[in-house]
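Colleague: Sequence first, then the predicted structure:
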Amino acid sequence: MSRATIKDVAEAAGVSIATVSRVLNDRGGASATARTVREAAERLGYAPNALARMLITQRSMTVGLLQPMVSDSFAGQVLDGVEDAAYELGYSVIVCSTGAGSSRLEHYARLLASRQVDAAVVMSTALTQTQHELLRALALPYVVVAGSTPDPGVPVVAIDGQQAAADATTALVTAGHRRIGMIAGGADDPVAGIPRVRGFVAACDTAGIAPDDRPVEHGDFGYDSGLVAMRRLLERRPDLTAVFAASDEMAVAAMTVADEQGRRVPEDLSVIGFDAIPLARMTRPPLVSVAQPLRAMGYRAMQAAEQLVRGEPLPAAAPVAHALTVGGTVGPPSGGPPFGDPVGPPSPRS
């Protein structure tokens, strides 16, 4: 059985081929005529030729998502947002896993350019000047989500990670804690490592907590590295009463180690995580965490990418709002019931 052609749709709808093209490419036409054309196309199972459309519009209606090795849940929520907006805008998404190194990102950037994608969304990456210049040389407009770029003119959709970490630490201080450990991400990670440590240290400085009472161990944001880091923290300071982890997986690992050592959460140890992924709601008690609206961030990034493709000016992006979730893993150091309302700032940062 042969595929329906645009000529078949035109004959079935009783209009010209040009009218069918205008309607199916969303370029106008009377509402009644447009409805007739779309009904005919659906009835015949007509699918526009993507290559022909690209030759006419000079757009492939495709974006590339460049994502490193991050938590499946984290990346999945951002991808869901990108896909939601892409579907509404009539785009397709090509997902490329760039890993931790720069060579794969550069490889996939060239690949996306060769496939004539219209734009790229770069996730959880601190782009270097070299990578930025490559994307520019490839004439590939891009948006960054939960990352950074050396060009202030490129749209970035992200929270203020340093402020979010400071707010989480302040919540522990407000609950009465003075010996607070941190399980941080990579020591040289400019996106989710360094800023979150800076926020933790700044909040401790503000509270007058001495350096010896705020030890930091590093992991890779994953559960296994969190186990190792938590054990190291407790070896260094077995009298810690609270831990702030730079990811939810590492926070859950901290709770696991606490349980292994007979420490109750939150009676003996308070814990706060970061990202508020679904896992945080599944722990017992539920994990208090810094919430990033990941799906909304992906959605906004895709919208910004489409605006770039259209050549529309984009206003400077303000940081996305963050907030602490309600949970049961924070309490006073002497024991007592966990808090039932969000702690920290009275309202999300924006």
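Modeller: Alright, I've got the coordinates. Numbers count the residues shown, from 1 in each chain.
Colleague: can we go C-alpha only for contacts and neighbour counts from here?
Modeller: Fine.
Colleague: number of nearby residues for Ser92?
Modeller: Other residues lying near Ser92 total 16 when counted by other Cα atoms under 10 Å.
Colleague: same deal with Ala40?
Modeller: 20.
Colleague: What of Gln129?
Modeller: Neighbour tally, Gln129, other Cα under 10 Å: 11.
Colleague: Second structure follows, compare the two:
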Amino acid sequence: MDKIEKRIDSFIKLGQFLGQFSRTEIKQNDSIAFNDIFFDGFKHQLKLAEENNTWFTKENLLFSCENWSSALTIENIKKWISDEELHHESNNKVAIIMAGNIPLVGFHDFLSVLISGHSVLAKLSSNDKHLLPFLAKYLEFTNEDFKGKIEFTNEKLQGFDAVIATGSDNTSRYFEYYFKDKPNIIRKNRNSVAVITGNESEKNFEDLSEDVFRYFGLGCRSVSKLFVPQGFDFDAFFKGMFKKQEIINNTKYANNYDYNKAVYLMSEFDILENGFLMIKEDESYSSPIASIFYEYYDNSDDLKIKLYEDRDKIQCVVANDFIENEVKFGQTQHPNLWDYADGVNTLKFLSTI
């Protein structure tokens, strides 16, 4: 087995390991490699992650594990890397500055760097610091070649050859200046939108509730803006959202809902709400927690032009047969390995350094 095949095999084993941790049940499978060392430890790390960040509920942590388990199959990995020339071995060290908005949000970059043959120097967010170092140890057990190629740091980044950094629009300016002399991918704020035509089914809106509420709307793939036709009746939308009504039982979410509702009312904004979600007409893409913006459109051609012109602000477009590369209702939080953040092919970038 050559080095690339060994790296692929390690991530397949990791996917099988994560498959034991689902929202349905957490159940140990004795056939999983190194389970005697890692199974109980990962259960503990999930508990620590939940205690460290109250947005990281057990439901959302296990949802993330399910997603990565589904993604890390031999079929998916082979398809993902098929068009790229990967390094069998590289002396390059790639720094990754990770966000902490959703569980394991930096895992795709981590995976991309290692599968490409490079070393990782990762700077974790304090909001998501428990899971990835533990999974990195698992990888080192499955493949000794990874030992010495994975490093986590809280210090100033030094001794790296390229960088992948994810942050806000403000931090991206700093990143662009600080890393200007290194090959880099710098990611900025993005949000996801849904295009409503008026022909949606009841199930479409129920599925859309997953795109709106998964991870409390904190992900860049979370829908924060609707485009609706003139005269659209929001009753069907709110009926679909009702599927996620229990979200208001989360204290942190409820506090944000109350606060943002008070701000809107004091500002005398015209809002519609159903007790756990507010909608407001607004041209912006990034809506506060517990709210979603909407904007009317007159015809589909003009909207398609607008979506193209604003493509640098948009991560996903949810729709039914409206636009190229759209995401189906309910699927924004199930990206494939080849669905790159900001549309930048990370593997291609890594194959050129």
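Modeller: On my side now, so go ahead. Computed from a predicted structure; not experimentally measured.
Colleague: After superposition, what is the TM-score?
Modeller: The TM-score (TM-score structural alignment, normalised by the length of the first structure) is 0.29; 148 aligned residues with a Cα RMSD of 5.5 Å.
Colleague: so Gly76 of the first structure sits in a helix?
Modeller: Yes. According to DSSP: H, G, I helix; E, B strand; the rest coil, Gly76 of the first structure belongs to a helix.
Colleague: how far away is it from Arg53 of the first structure?
Modeller: For Gly76 of the first structure, the distance to Arg53 of the first structure equals 30 Å [Cα to Cα, to the nearest Å].
Colleague: Mind checking what secondary structure Phe227 of the second structure has?
Modeller: strand.
Colleague: Who are the contact partners of it?
Modeller: 193-196, 294-297 (Cα atoms under 8 Å, 6 or more residues apart in numbering).
Colleague: can you give me the end-to-end distance of stretch 294-314 of the second structure?
Modeller: Per Cα to Cα, stretch 294-314 of the second structure runs 14 Å from first to last residue.
Colleague: how about it: buried residues?
Modeller: Residues 294-297, 307, 313-314 are the ones in stretch 294-314 of the second structure that count as buried (16 or more other Cα atoms under 10 Å).
Colleague: Turn those into JSON lines, columns for secondary structure and distance to Gly15 of the second structure.
Modeller: JSON lines is the format used below for those (DSSP: H, G, I helix; E, B strand; the rest coil; distance: Cα to Cα, whole Å):
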{"residue": "Tyr294", "secondary structure": "strand", "distance to Gly15 of the second structure": "38"}
{"residue": "Glu295", "secondary structure": "strand", "distance to Gly15 of the second structure": "40"}
{"residue": "Tyr296", "secondary structure": "strand", "distance to Gly15 of the second structure": "42"}
{"residue": "Tyr297", "secondary structure": "strand", "distance to Gly15 of the second structure": "43"}
{"residue": "Leu307", "secondary structure": "helix", "distance to Gly15 of the second structure": "35"}
{"residue": "Lys313", "secondary structure": "helix", "distance to Gly15 of the second structure": "31"}
{"residue": "Ile314", "secondary structure": "strand", "distance to Gly15 of the second structure": "29"}
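Colleague: for the residues you listed, which one is nearest Glu206 of the second structure?
Modeller: Tyr294 (17.6 Å; Cα to Cα).
Colleague: In this structure the closest one contacts Lys280, no?
Modeller: Yes. Between Tyr294 of the second structure and Lys280 there is a contact under Cα atoms under 8 Å: 6.1 Å.
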